[in-house]
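Engineer: coordinates only, no sequence provided:
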């Protein structure tokens, strides 16, 4: 049986495109059922529409408060009955209602080897710290900022002449491959969450 993904984006949607491409293979085991965004006119929404995938937009400013926005987002995502919800560059923290609706099923990718360098500037902080390995982390979202149980990590060497831009781009390549591989394994083989540990298969 094919698993359903709902993917949330805020920008260009390169991770979304990687998932759309992977889902074209029937053996992958998943389909992107819908793509949501927190703003109009993103390239991620265009990618979804070009692929014939339903889209929706839920802007925070259209609601009286964050709780109302969270409730609306939760209801919309739930209507597609997703097996996994993927944050693919979605730049909003979802609230408790959303997390409770999709326990252990809302995943996010981050451009550092967590728990090092959470937040918005992982590659820049990695360079500033002088680390020799940066990378990408896929994790299950909880109520913190980049603090949830880790599903997978990919290391990316930091080169002596790296800039934030060059390091970020190499991390993005590793991030896309890791996301596609891990989601495929999750939908085909299942997963369990035991405290801080996530086991695939």
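Structural biologist: Done, it's in. For clarity, every value in this text was computed on a predicted model and none was experimentally measured.
Engineer: from here on, just use CA atoms for contacts and neighbour counts.
Structural biologist: OK.
Engineer: contacting residues around residue 195?
Structural biologist: With C-alpha atoms under 8 Å, 6 or more residues apart in numbering as the criterion, the residues that contact residue 195 are residue 149.
Engineer: if we go to 10 Å?
Structural biologist: By C-alpha atoms under 10 Å, 6 or more residues apart in numbering, residue 195 lies in contact with 148-149.
Engineer: quick one: it and residue 116, what's the gap?
Structural biologist: When distances are taken as C-alpha to C-alpha, to the nearest Å, residue 195 and residue 116 turn out to be 19 Å apart.
Engineer: could you list the buried residues of the longest helix along the chain?
Structural biologist: In the chain, taking DSSP state H as the definition, the longest helix is helix 164-189. Of the residues in helix 164-189, those buried under the neighbour-count criterion (16 or more other C-alpha atoms under 10 Å) are 167-168, 170-172, 174-176, 178-180, 182-188.
Engineer: alright, now check it against this:
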């Protein structure tokens, strides 16, 4: 059984998709243990607690940066049994860059989703980057987290067409639908032990 911790900063729509998959049985062998936010007004906290009965916790930054903050996250996760041995940490709209120390602590046990086909358009406003660049196809990427920004090994990707009249908002909405498919699928593969990391490549067994 994988003990799941989810980190959010806002509404947590990808968190919602993952927890719905666990509740329905689509994602087996996963126990949601805690949802943590760095923002006390994150709407996803109420969704987690009231809709799914998952414990929640706010870990405010209070000006802390890097590992000084992340070690508080790690302590909260481990208190909820999300350990480096038995846990999985999913970043779902968590608007902080994880410190190298945190990444090493949960080595290859942190997943993130990004609204672009990495390695294209990393960082913020990926959908706007795609529209401005004029690409014909975009999408989302679920990847393991490493020390870089949106640079870890790719687990899976989903694509959407980019239309001539797309704006950042319309493309974002279309990609978000695919995110809600991709993230639960990736969590399921992890929980089933079907992901094998070989350098930069992730083999699906």
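Structural biologist: In hand now; what should we look at? Values in this document were obtained by computation on a predicted structure and should not be read as measured data.
Engineer: what's stretch 121-130 of structure 2 in contact with?
Structural biologist: Taking C-alpha under 10 Å, 6+ apart as the criterion, the residues outside stretch 121-130 of structure 2 that touch it are 95, 114-118, 120, 132-140, 149-151, 162, 166-173, 175.
Engineer: what's the PyMOL line that selects buried ones from those residues?
Structural biologist: This is how PyMOL selects the buried members of these, with burial counted by 16+ other C-alpha under 10 Å:
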select buried, resi 114+115+116+117+118+138+139+140+150+151+162+167+171+172+175
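Engineer: in strands only, show me the contacts of stretch 121-130 of structure 2.
Structural biologist: Counted as lying in strands by DSSP state E, out of the contacts of stretch 121-130 of structure 2, are 114, 137-140.
Engineer: nearest residue to residue 81 of structure 2 in space, please, no chain neighbours.
Structural biologist: Spatial nearest neighbour of residue 81 of structure 2, excluding adjacent residues (C-alpha to C-alpha, 6 or more residues apart in numbering): residue 3 at 6.6 Å.
Engineer: again, but for residue 17 of structure 1
Structural biologist: With C-alpha to C-alpha, 6+ apart, the residue lying closest to residue 17 of structure 1 is residue 47, at 6.9 Å.
Engineer: so what's the one you found up against?
Structural biologist: Residue 47 of structure 1 sits next to 12-14, 16-17, 20, 35, 53 when contact means C-alpha under 10 Å, 6+ apart.
Engineer: give me the aligned partner of residue 177 of structure 1 over in structure 2.
Structural biologist: Applying TM-score structural alignment, one finds that residue 177 of structure 1 aligns to residue 181 in structure 2.
Engineer: where do the helices sit along structure 2?
Structural biologist: Assigned by DSSP H, structure 2 shows helices spanning 13-24, 43-46, 52, 66-79, 100-105, 126-133, 168-191.
Engineer: now which residue in structure 2 aligns to residue 104 of structure 1?
Structural biologist: Using TM-score structural alignment as the criterion, the counterpart of residue 104 of structure 1 in structure 2 is residue 108.
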